[in-house]
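Peer 1: Fold the following and give me the result.
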Amino acid sequence: MQNDFLQFKSWEKIFNQVFFLISKKVEKACVRTSSLISNTDETIQKYFIFT
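Peer 2: All right, here's what the predicted structure looks like:
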């Protein structure tokens, strides 16, 4: 019983690390996407001002 619990704990650690890495990647992607969107918005606004 104790052994199973320890095994579960190590799996939990691995899962947490993987989840952390994925969330970091997602966070970066979101930041990149949002900055891209805001840049696009600015470009569109400038375009409409000029036309």
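Peer 1: Every contact and neighbour count from this point should use C-alpha atoms.
Peer 2: Noted.
Peer 1: Can you tell me how far residue 47 is from residue 40?
Peer 2: Separation of residue 47 from residue 40 (C-alpha to C-alpha, to the nearest Å): 10 Å.
Peer 1: want to put them side by side, so please do this one too:
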Amino acid sequence: MPQMAPLPWLTLLLASSLLIILLMSLLYFNFSYTTNNTNKVSFSSTSTTWKW
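Peer 2: This is a model prediction of the structure:
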């Protein structure tokens, strides 16, 4: 029985690490997407100001 005890702990650690990685990747992609949108908007505004 003591040999079978660490298995659930390992599975819990793996599951928690995978969930954390997924959450971090989602947050990173959302942040990068928003920053890219703001950069595009700022670039378009600067281009319009340069045209004016």
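Peer 1: Tell me the counterpart of residue 8 of structure 1 in structure 2.
Peer 2: Taking TM-score structural alignment as the criterion, the aligned counterpart of residue 8 of structure 1 in structure 2 is residue 13.
Peer 1: where's residue 38 of structure 2, which helix or strand?
Peer 2: Element membership for residue 38 of structure 2 (DSSP states H and E) is helix 6-51.
Peer 1: Which other helices and strands does that helix contact?
Peer 2: On a contact count with 3 or more C-alpha pairs under 8 Å, 6 or more residues apart in numbering; DSSP states H and E, helix 6-51 of structure 2 meets no helix or strand.
Peer 1: burial measure for residue 26 of structure 1, as a count.
Peer 2: 12 (other C-alpha atoms under 10 Å).
Peer 1: Thank you kindly, that will do.
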